[in-house]
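Visitor: Predicted model follows, preceded by the sequence.
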Amino acid sequence: MAEEAGREPVAVLWAFVVREAPQGPPIAEMFVEIEERRYAELLEDALVSGFALATGEPPPTSAAVLVREGRLAELALAGGHRGWATAQPPSLSGEWLAAAADRRLVVVVLLPPGTMARAAEPPAPDHAASGVAADAFMSAVEAARSVGRLFHGTARVVGET
């Protein structure tokens, strides 16, 4: 469960992926899927932060990914005015933390509700995606992108990486 400061808990699913880049160090990606009843709020916060429809390169945003003790502590949106925190912060792999530290940026992708369920099994939060589960997950992500339901942006990394 996750919660925004001062609000009731809300279900959030996270997936963390490291991708090779055409140039430079690997890219840390964070996929976020929130339950239907709060999706509009999350999307509004993301758009205020500068997220855009996922076509081409992700735009820079005012968002920040806060990392504490090797775990995701919060996704800060809307210029830092609204934070989406996780009651039980997911662990981040050493590979993901290294990629985030090298670039000091993370690509954050907002998934529409139900995307991860269509993937059958998203990548585990404590290691990089690989194998059949990763292929199914990325296929579900690409399906959401193809119908114009995916939003993305780059967020700065704050904290220990």
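Guide: Perfect, thanks for sending it.
Visitor: Every contact and neighbour count from this point should use C-alpha atoms.
Guide: Noted.
Visitor: what ranges do the helices span in this structure?
Guide: 36-49, 94-103, 115-118, 131-146 (DSSP state H).
Visitor: Next, the buried residues of the first one.
Guide: For helix 36-49, burial by neighbour count (16 or more other CA atoms under 10 Å) applies to 39, 42-43, 45-47, 49.
Visitor: List the residues that contact the nearest residue to Val18 once chain neighbours are set aside.
Guide: Spatially, and ignoring its direct neighbours in sequence, Val18 is nearest to Ala28 (4.7 Å; CA to CA, 6 or more residues apart in numbering). Applying CA atoms under 8 Å, 6 or more residues apart in numbering to Ala28 gives the contacts 16-19, 96-97, 99-100, 105-107.
Visitor: redo that, cut-off 6 Å
Guide: Applying CA atoms under 6 Å, 6 or more residues apart in numbering, we find Ala28 in contact with 18, 96, 99-100, 106.
Visitor: returning to that earlier point: identify whichever of the helices of the chain lies nearest to Pro59.
Guide: Closest to Pro59 of these is helix 36-49 (CA to CA; 10.2 Å).
Visitor: elements contacting the closest one?
Guide: With contacts taken as 3 or more CA pairs under 6 Å, 6 or more residues apart in numbering; DSSP states H and E, helix 36-49 sits against strand 60-68, strand 71-77.
Visitor: and the direction of it versus that of strand 71-77, what angle?
Guide: 70 degrees (axes from the mean of the first three to the mean of the last three CA atoms, to 10 degrees).
Visitor: and here's the other structure:
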Amino acid sequence: MAEDAGREPVAVLWAFVVREATQGSPFAQAFVEIEERRYGELLDDALSSGFELAGGDPPSTSAAVLVREEQLVELALAGGHRGWTTAEPPLLSADWLAAAASRQLVVVVLLPPGTMAQATGAPMPADPAPGIGADAFMGAVDRARSAGRVFHGIARLMAV
């Protein structure tokens, strides 16, 4: 679940992926899917931060991914004016943290509601980590991207 300052908790699914790069060290990706009733707000915040429709290289944004030790603490959007926090911070793998730290950035990918359920067959708020195979997950992401429903951007990594 996620909480935005002063608001009720919202169901959020996260998936963390390390991708090999054609040059240099691997990079960290954070896939974010939020429930339908708050998706518009998250998307507005992301667009205000400089996110664009996924296709080609992700743009640099004013967003930041805040991490404390091995946990994601917050996705800061809209130039840092809006934070999307997680009531139960997800744990991050050592490989993901190393990839994020080596570049000091994270590619954040916003998925439309229902994307991860397509890969697992489970409704929100299922935990995507153990139940999603890589092929099923990327297939669902590719279908959403082809439909013009995936947004992405490069966020700064910040230790807090």
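Guide: Thanks, I have the structure now. If you're wondering where the values come from, they're calculated on a predicted model, not measured in any experiment.
Visitor: Let me see the TM-score of these two.
Guide: With the length set by TM-score structural alignment, normalised by the length of the second structure, the two chains reach a TM-score of 0.93; 154 aligned residues with a CA RMSD of 1.4 Å.
Visitor: just the buried residues of helix 36-49 of the first structure now: which is nearest Gly24 of the first structure?
Guide: Distance ranking of the buried residues of helix 36-49 of the first structure against Gly24 of the first structure, using CA to CA, places Ser49 first at 26.0 Å.
Visitor: Surely Ala30 of the second structure touches Leu13?
Guide: No - checked against CA atoms under 6 Å, the pair Ala30 of the second structure and Leu13 is beyond contact range at 10.3 Å.
Visitor: Could you export the helices of the first structure as TSV, including distance to Val65 of the first structure?
Guide: Listed next are these as TSV, based on distance: least, CA to CA, whole Å:
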stretch	distance to Val65 of the first structure
helix 36-49	13
helix 94-103	10
helix 115-118	21
helix 131-146	21
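Visitor: Mind checking those for the one nearest to Leu75 of the first structure?
Guide: The nearest among the helices of the first structure, by CA to CA, is helix 36-49 at 10.1 Å.
Visitor: tell me the angle of the closest one relative to strand 60-68?
Guide: Computed by the same axes, to 10 degrees, the angle separating helix 36-49 of the first structure from strand 60-68 equals 120 degrees.
Visitor: Comparing helix 36-49 of the first structure with the second structure, how large is the average distance?
Guide: By mean CA distance after the TM-score superposition for the first structure, the fitted helix 36-49 of the first structure averages 0.1 Å away from its aligned residues in the second structure.
Visitor: What is the corresponding segment of the second structure for that helix?
Guide: Here helix 36-49 of the first structure aligns to the second structure at residues 36-49, judged by TM-score structural alignment.
Visitor: for the matching stretch, the distance to its chain's centre please.
Guide: Chain-centre distance of stretch 36-49 of the second structure: 12 Å, with CA atoms, centre = their mean, to the nearest Å.
Visitor: Also stretch 28-40 of the first structure?
Guide: 8 Å.
Visitor: Show the end-to-end separation of that stretch, please.
Guide: Terminal residues of stretch 28-40 of the first structure are spaced 25 Å apart (CA to CA, to the nearest Å).
Visitor: same thing with stretch 121-129 of the second structure?
Guide: Stretch 121-129 of the second structure has an end-to-end distance of 14 Å (criterion: CA to CA).
Visitor: now swap in stretch 120-130 of the second structure and tell me
Guide: First-to-last distance for stretch 120-130 of the second structure - CA to CA - comes to 10 Å.
Visitor: Also stretch 21-39 of the second structure?
Guide: Start to finish, the residues bounding stretch 21-39 of the second structure are 30 Å apart (CA to CA).
Visitor: Could you give me the buried positions within it?
Guide: Judged by neighbour count (16+ other CA under 10 Å), stretch 21-39 of the second structure contains these buried residues: 26-35, 39.
Visitor: With stretch 83-99 of the second structure instead?
Guide: Quick answer for stretch 83-99 of the second structure (16+ other CA under 10 Å): 83-87, 89, 92, 96-99.
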